[in-house]
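Undergrad: next one to model:
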Amino acid sequence: MPIIEKRTSSGNKWDEESWWGVYSLARARSACRNWHACSKTYPLNPSPSKPHPWFLALPIRNHKSRCYAYNPVINNWYELSLEFLPVPVRPVSPIGSLLLLRITNSTILQLALCNPFTRQCRYLPLLNISRTNPAVGVVVLNQDVQFPSFRVYVAGGMSEAAQGGGATYEPTAEMYDSQFDRWQIVGSMPVEFAVRLTVWTPNESVFIEKVLYWITSARVYCVIGYDIFTNTWKELSVPMAERLEFATLVRRNGVLGLVGGISGGNACIWEMKDGGVWGLTKEVPDELGLRLLGRNKRNWNSTKCVGNEGAICLYRDLRSGMVVWTKVEDKIGVWKWIWIDGCGCIKGQQVPNYQIRGILIQPTLASSTIF
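TA: Here you go, the predicted structure:
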């Protein structure tokens, strides 16, 4: 959330400060030249009380270089142009108010950062090892809007064999540090994990304390964890793994969580308890689950999920709507289930029903040194 300082007639700064949402600030900037200049002059900092994240819906096949954003404060959808991006992309992960992207017009992994609200973009340096389809994980060290600090980990993938030609699975991991703007090899990994992370793992990751987690769907779902300090790998089981039709890792209450849809049953949320044991936390209410699935009752195959510490969203496509489990403001530890209508039309114009990837992101119009 940007900040605009308030001053007395004498020019002294008041003790109180006024916080504007990104939508309000955008409207203020377009009001007149004076307001535009004023909003550019004062420092822009994140709000001390975390604002509601926006749901960013990016069409999987990058249709006409656009995406769609849902503002939960005023319950409205917007269309955002992505024409400022030089090449087709797919989202990997949010990094505070930024979006980590994968370039899709190359088989070799190359990553970029952008702010879809300020239309800024930059490529990350090339990896030390050219990799195809590795797992990507993100560790955010701080979410300062102007001076973000983060690391990106890449594990596995296919690489060209050093001798004899052909391709092979790459049993190493490397890390990009935003403070130094370069990649470095950080260690080796079991070949079996390299294969599974390459073939059976989406790019979503969750970081809990010192471990990065990915979920893999090889045969049945399981979780692979990577300790970034000791460079050690481990495997965790998944509750009801044989019956899950979709599964996504989330972070909730500072611990590892898992959202999955059970064949012929409900979608459930589990949390990792002490001793590495999964405990059932919640089930999606029947009426909301059936509303999301429509005629495909109890078939969760097409369901996707994205979550953070404040919300967990289950969705299918752009127009189908979302089931959301979200924190209740001003009530510690209290969560509620809500329904959010999908994006059917914007400004009276019907929107095609795209297949999407959802991202929860804190929007900002502040500039960042990362660009």
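
Undergrad: use CA for all of it now, contacts and neighbours both
TA: Will do.

Undergrad: show me what contacts residue 240?
TA: residue 262 (CA atoms under 8 Å, 6 or more residues apart in numbering).

Undergrad: roughly how far apart are it and residue 314?
TA: 19 Å (CA to CA, to the nearest Å).

Undergrad: residue 72: neighbour count?
TA: Per other CA atoms under 10 Å, the neighbour tally for residue 72 reads 14.

Undergrad: second input sequence below; structure requested for side-by-side comparison:
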Amino acid sequence: MWSNLPSDLLANILSYLPPHSLARAMAACRRWHDCGRSTAGDKSHHTPWFIALPTRSSKFCFVHNPIESTWHLLNLDHVPSLTRPMSTIGRHGLILFKSTGGVPLRLSVCNPFTGQFHHLPPLRKPRTNPAVGVIEGSPSRARPGFQLYVAGGMSEAASGGAASYEPTLEVFDSKSNKWTVIGSMPVEFAVRLTVWTPNESVYSNGVLYWMTSARAYSIMGFEIGSNKWKELSVPMGDTLEFAALVTWGGKLTVVGGVRGGNVVVWELGEGGKWVTVDRMSTELGNRSVSTKCVGIEGCVCLYKESGSGMMVWRRDEDHKNKWVWNSIEGCNRVNGKRVENYPIRGLFLHPNLTISTFDQEPRLINYKQLSASE
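TA: A predicted model of the protein is given here:
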């Protein structure tokens, strides 16, 4: 029966396989290999994987398979030195890297599963330490698309002068592979985005949001359609131990840790009012003892910087309208070997084994690495 299936139907079936199973299937024969290579459709039906990138090195990363509850080690030797992870383009299976060392920002993308790495073109306005936001389009079989927004940052110093804050915003479109300056922004917002904003962003209902890292926490938003900026308060923003932005059912959501070990989840409701949608028990909160949080649509993770343990909040498989917290063992044991206290940066993405259109000379996918059991 399998040999008689049309190639497009076989490719669609293979697209539902998790990466470790797809890797095994692609090793069966050349036809299955070619069909597996073409599975570039929407990966939203896959459970996102947690990626733990050691902050002291960019030469490897740990990935957690939530289906089999196993950890794997992926080699990132192809990632140049003087680069650091910023965030993910999650539905496309890409990690977004930035240059370091005080030079003007240069962004790159990497697929940790296929070994592809690609530098994006230089910005139109050279700048350092801006806020970067990601807007993802639905991946298509022909050309997956996404946009990157860069706002604020320090501009290059003119000869004999001092550097200043760059009050402009520009956007990169992956389909055209070009940056475009789309307008100016208030200098006050440029300063805050440069000094107080981490790299993670959230896109919801036409607005790109960033969370400031200075207490009291606040949220800065850019309305894509009108090119207008706005500011939102954060519930209990002056008392939270940590706060992070995620999306939950497409809505802007804040996950925050309060004193005493509680973790609360708020959703932005009608009229800009915050509504409590979930609360982690004090017992679980004390176990997480975390100031690190990362999320993707459908999943939120609280983790320790050392990577020794984490709490994951995701939809219950048996009750689709119910979300539950679960504890998973951290990335301190891979292939039977114990990894001691690596500080990590946690990210989520949907694994993708598709060859990117960015890469003119794609590397060979290490299928054995993905299919190896713990």
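
Undergrad: tm score of chain vs chain?
TA: The pair, once superposed, lands on a TM-score of 0.89 when counted by TM-score structural alignment, normalised by the length of structure 1; 354 aligned residues with a CA RMSD of 2.4 Å.

Undergrad: which residue packs closest to the aligned residue in structure 1 for residue 119 of structure 2, ignoring adjacent ones?
TA: Matched by TM-score structural alignment, residue 119 of structure 2 corresponds to residue 123 in structure 1. Leaving aside its chain neighbours, residue 123 of structure 1 sits nearest to residue 112 (4.1 Å; criterion: CA to CA, 6 or more residues apart in numbering).

Undergrad: before we move on, the earlier item: from residue 223 of structure 1, how far out is the match of residue 119 of structure 2?
TA: For residue 123 of structure 1 relative to residue 223 of structure 1 (CA to CA), the value is 30 Å.

Undergrad: show me where structure 1 has its helices.
TA: For structure 1, the helices defined by DSSP state H occupy 22-29, 33-41, 191-199, 286-293.

Undergrad: relative to residue 216 of structure 2, how far out is the aligned residue in structure 2 for the residue nearest to residue 123 of structure 1?
TA: Alignment note: residue 112 of structure 1 maps to residue 108 in structure 2; criterion TM-score structural alignment. To residue 216 of structure 2, residue 108 of structure 2 is 32 Å away according to CA to CA.

Undergrad: next one: residue 158 of structure 2
TA: Distance from residue 158 of structure 2 to residue 216 of structure 2, by CA to CA: 34 Å.

Undergrad: same drill for the two, tell me which one is more crowded.
TA: For residue 158 of structure 2 versus residue 216, neighbours defined as other CA under 10 Å are more numerous around residue 216 (14 against 9).

Undergrad: counterpart of the more buried one in structure 1?
TA: With TM-score structural alignment as the criterion, residue 216 of structure 2 matches residue 220.

Undergrad: next up, the contacts around its match.
TA: Here residue 220 of structure 1 is in contact with 241, 242 (criterion: CA under 8 Å, 6+ apart).

Undergrad: ok, now with 10 Å
TA: 237, 238, 240, 241, 242, 243, 244, 245 (CA atoms under 10 Å, 6 or more residues apart in numbering).

Undergrad: count of residues packed around the counterpart of residue 336 of structure 2 in structure 1?
TA: Matched across to structure 1, residue 336 of structure 2 falls on residue 348, judged by TM-score structural alignment. Neighbourhood size, residue 348 of structure 1 [other CA under 10 Å]: 7.

Undergrad: what about residue 348 of structure 1, distance to residue 78 of structure 1?
TA: Distance from residue 348 of structure 1 to residue 78 of structure 1, by CA to CA: 12 Å.

Undergrad: report how many residues lie close to the counterpart of residue 259 of structure 1 in structure 2.
TA: Counting by TM-score structural alignment, residue 259 of structure 1 corresponds to residue 255 in structure 2. Close neighbours of residue 255 of structure 2, defined as other CA under 10 Å, add up to 25.

Undergrad: cool, thanks, signing off.
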